[in-house]
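1. I'll drop the sequence and a predicted model, then ask my questions.
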Amino acid sequence: MPERPPHTHVIVFANEKGGTGKSTTAVHVAIALAAKGARVACFDLDHRQRTVGRYLDNRAETIRRSGIALPMPKHATHSSQTEEGFEETWFRLCQDADFLIVDTPGRDDPFARTAAALSNTLVTPMNDSFVDFDLIGQVHPETFQVTRPSFYSELIWDARKQRARQDGTTIDWVVLRNRLQHIEARNMRRVSDALTQLAKRVGFRIIPGLGERVIYREMFPAGLTMIDAKEFGQMGLAHVAARQELREMMAALQLPEADAPDAAA
């Protein structure tokens, strides 16, 4: 496993289930950090879907076409399937970067495991359903009490122990609850209770994420985010609510301030 550049805070978005808003959330975090003046790089490990890579390619084309200077992270997609290629791209992106945002495939992947082990902040987005909860834990079918952590939770537990032995640091594991508002209330409470139980057992934090909004899908072709809403289009109530969600999520992530001179802007 390659060493981590000490000056770069690595944020890895990882979930072996698809459809959780992982890539959309990763891009929004990257742009939000870049908009504050941080030097941000993005590494898309999913060479099949390449959602983050395409999102940022679309953004670069919008900047070229419109002439508007939007915050733009540098980015790369992991096209090589060798450890050497992974390490070369990893270190290239970390050069002069305050943050490295890594988006992983929605499946088990050896490079995703390596990225998780190298992370400072590990974010696992999930929807509020027991289908998604099954990734990290199992519940009793009648009482909905947690019966055991899943293989994935044990994998992250082992990665955290390995990091502690390696350099004495810890991985801040964050479970991010996306798309909350369309979940039936009783089911939401059951999932919330199960998450709280499991968090005490395996040691992750639970924070609110982004809602289920059409606007997130509509912005993809232009590579835009809610950070850019004032520059492109009107600010309706949905936009205002979405920007507030993003602000709350960024605060809950508890990321360090960048060392860049204008990071507080």
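-> Done, it's in.

2. switch to C-alpha atoms for all contacts and neighbour counts from now on
-> Noted.

3. leaving aside the residues next to it on the chain, what's closest to K22?
-> Nearest residue to K22, sequence neighbours excluded (CA to CA, 6 or more residues apart in numbering): P125, at 5.8 Å.

4. for V29, same thing?
-> M250 (7.1 Å).

5. And D46, by the same measure?
-> P105 (4.7 Å).

6. and if you look at F130?
-> In space, and not counting its chain neighbours, F130 is closest to V191: 6.6 Å by CA to CA, 6+ apart.

7. what are the ranges of the strands in the stretch 51-200 of the chain?
-> All strands of the stretch 51-200 of the chain, identified by DSSP state E, counting those that start in this stretch, fall at 74-77, 99-103, 121-127, 137-139, 146-149, 172-178.

8. Deepest in the core, which of the ones you listed is it.
-> Comparing these by mean neighbour count (mean count of other CA atoms under 10 Å), strand 99-103 ranks first with a mean of 28.

9. and that one, how far from the chain's centre?
-> From the chain centre to the centre of strand 99-103 is a distance of 8 Å (CA atoms, centre = their mean, to the nearest Å).

10. for stretch 71-81, same thing?
-> Counting by CA atoms, centre = their mean, stretch 71-81 comes out at 15 Å from the chain centroid.

11. C94: neighbour count?
-> Neighbour count of C94, defined by other CA atoms under 10 Å: 24.

12. Surely it touches E88?
-> No. In this structure, C94 is not within contact of E88 by CA atoms under 8 Å, at 10.1 Å.

13. Generate CSV for the strands of the stretch 51-200 of the chain, with distance to Q234 as supplementary columns.
-> Formatted as CSV, those follow (distance: least, CA to CA, whole Å):
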stretch, distance to Q234
strand 74-77, 28
strand 99-103, 29
strand 121-127, 29
strand 137-139, 42
strand 146-149, 45
strand 172-178, 25
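
14. One more to weigh against that first structure:
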Amino acid sequence: MADPQVIVVGNEKGGAGKSTLAIHIATALLHAGRRVAIIDLDLRQRSLAKFFANRAAWMAANAQALPMPSEPDMGDGKLLARAGEDEQVARFDEAFAEARLTADVVLIDTPGGDTALSRLAHARADLIVTPMNDSFVDFDLLGQVDPVTLELQRPSIYSESVWEARKQRAVERGGSIDWLVVTNRLAVAEARNRRRLDSRLAKLAKRVGFRIGVGLRDRVIYRELFPFGLTVADLSNDIRPVSVSLAHVAARQELRNLMQAMGLDDVMIALDVAA
């Protein structure tokens, strides 16, 4: 069996939309027939794990069947969050080894901060997906700008973390890590601030080596479906817990575009067929 692809959703800032992206990536992969294993390293909040627990409960209550990922057991997240670093790493190693045995894709959601588990996960990635809101607050983790001219000065702490992960990966296993930065939760209206950010982001991409894609806009549908454990990829004639509008069609197209940006064209095609 070939090694699974390891996708890490990472950004050291909270509130950038990591878990929302992870949820949608996982469900899109599942609908394309991938065997997906999820590992939620946000040990206290565990939004990714809660989403799929909601999904199982909703399916049972509504006599529906939807694809589900596997989730290696790491125990009680809150207890593990208080454990020592060695124990956390050991539990992650066990979960990661189990996931690799059964999955085509291992999807890891990371916390909004610099932790030993997050650094370890990044070094094992084949693809890192980093969401970034259209704010210089978010950009500051990737690159520093001059406070007067707003011109790009240097890479910042998260870019340096990814660089270290790439070096560790090259030493331990060879190969390279693909890095995709997606602009996420964008407002619908065009803004001057976003144009400024796009310019600096393009310069930084050339300097530190990442690709740029478009993530998911700030749409009500993404929040509406979370309590059910559902995404726009799940909606059909039989599965429609909320009323469907043209905005939901646009949301589904955003998910297709995200899959294409990640290099998962076959997943994008599968979403087209299922639409």
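-> That came in fine, so what should we check first? Bear in mind the structure is a predicted one, so any value in this text is a computation, not a measurement.

15. Fetch the TM-score of the aligned pair.
-> The TM-score (TM-score structural alignment, normalised by the length of structure 1) is 0.91; 256 aligned residues with a CA RMSD of 1.9 Å.

16. quick revisit: check the alignment and tell me where the residue nearest to V29 of structure 1 lands in structure 2.
-> When structure 2 is aligned by TM-score structural alignment, M250 of structure 1 is paired with M259.

17. Quick one: distance of the host helix or strand of that match to the chain centre.
-> Using DSSP states H and E, M259 of structure 2 maps to helix 246-261. How far helix 246-261 of structure 2 lies from its chain's middle: 15 Å, per CA atoms, centre = their mean.

18. residues touching the aligned partner of T225 of structure 1 in structure 2, list them.
-> Under the alignment (TM-score structural alignment), T225 of structure 1 pairs with T231 in structure 2. With contacts defined as CA atoms under 8 Å, 6 or more residues apart in numbering, T231 of structure 2 is in contact with 23-24, 27, 222, 225.

19. mind checking the SS state of T231 of structure 2?
-> At T231 of structure 2 the chain is in coil, as set by DSSP: H, G, I helix; E, B strand; the rest coil.

20. picking that back up, now do the contacts for the residue nearest to F130 of structure 1.
-> V191 of structure 1 sits next to 128-130, 133 when contact means CA under 8 Å, 6+ apart.

21. So it versus D132 of structure 1, what's the distance?
-> 10 Å (CA to CA, to the nearest Å).

22. what does T196 of structure 1 give?
-> Taking CA to CA, one finds T196 of structure 1 at 15 Å from D132 of structure 1.

23. Between those two, tell me which one has more neighbours.
-> Neighbours were counted for T196 of structure 1 and for D132 using other CA under 10 Å; D132 has more, 19 against 16.

24. so how far is Y152 of structure 1 from that one?
-> Using CA to CA, D132 of structure 1 is found at 12 Å from Y152 of structure 1.

25. Also T124 of structure 1?
-> T124 of structure 1 is 11 Å from Y152 of structure 1, where distance means CA to CA.

26. Tell me where the stretch 1-150 of structure 1 has helices.
-> Applying DSSP state H, counting those that start in this stretch to the stretch 1-150 of structure 1 gives helices spanning 22-35, 51-66, 83-94, 110-118, 130-133.

27. Which of those helices sits closest to L255 of structure 1?
-> Minimum separation from L255 of structure 1 across those (CA to CA) falls at helix 22-35, 9.5 Å.

28. okay, now the alignment partner in structure 2 of A185 of structure 1: neighbour count?
-> Under the alignment (TM-score structural alignment), A185 of structure 1 maps onto A191 of structure 2. Per other CA under 10 Å, the neighbour tally for A191 of structure 2 reads 11.

29. How about E245 of structure 1?
-> Using other CA under 10 Å, E245 of structure 1 has 16 neighbouring residues.

30. My understanding was that it contacts L210; is that so?
-> Yes. Look at E245 of structure 1 against L210 with CA under 8 Å: they come within range, at 6.0 Å.

31. What lies in contact with stretch 130-150 of structure 1?
-> For stretch 130-150 of structure 1, using CA under 8 Å, 6+ apart, the contacting residues are 16-17, 126, 151-153, 190-191, 194-195, 197-198, 202.

32. residues in structure 2 aligned with it?
-> Mapped onto structure 2 using TM-score structural alignment, stretch 130-150 of structure 1 covers residues 136-156.

33. Kindly report the same for stretch 88-98 of structure 1.
-> Here stretch 88-98 of structure 1 aligns to structure 2 at residues 94-104, judged by TM-score structural alignment.

34. buried residues in that stretch?
-> 95-96, 98-100, 102-104 (16 or more other CA atoms under 10 Å).

35. Using TSV, please lay out those residues together with distance to L235 of structure 2.
-> As requested, the buried residues of stretch 94-104 of structure 2 are exported to TSV (distance: CA to CA, whole Å):
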residue	distance to L235 of structure 2
A95	31
F96	31
E98	31
A99	28
R100	29
T102	27
A103	24
D104	24
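
36. Now for the residues you listed: which two are most distant?
-> It's A95 and D104 that sit farthest apart of the buried residues of stretch 94-104 of structure 2, by CA to CA, at 15.0 Å.

37. most neighbours, which of the contacts of stretch 130-150 of structure 1?
-> Neighbour-wise, those (other CA under 10 Å) top out at M126, 27 neighbours.

38. who's in contact with that one?
-> Contacts of M126 of structure 1 by CA under 8 Å, 6+ apart are 15, 20-21, 132-133, 175-178.

39. what's the answer for D265 of structure 2, then?
-> With CA under 8 Å, 6+ apart, D265 of structure 2 has these contacts: M259.

40. Recalculate using a threshold of 10 Å.
-> With contact taken as CA atoms under 10 Å, 6 or more residues apart in numbering, D265 of structure 2 is in contact with 256-259, 271.
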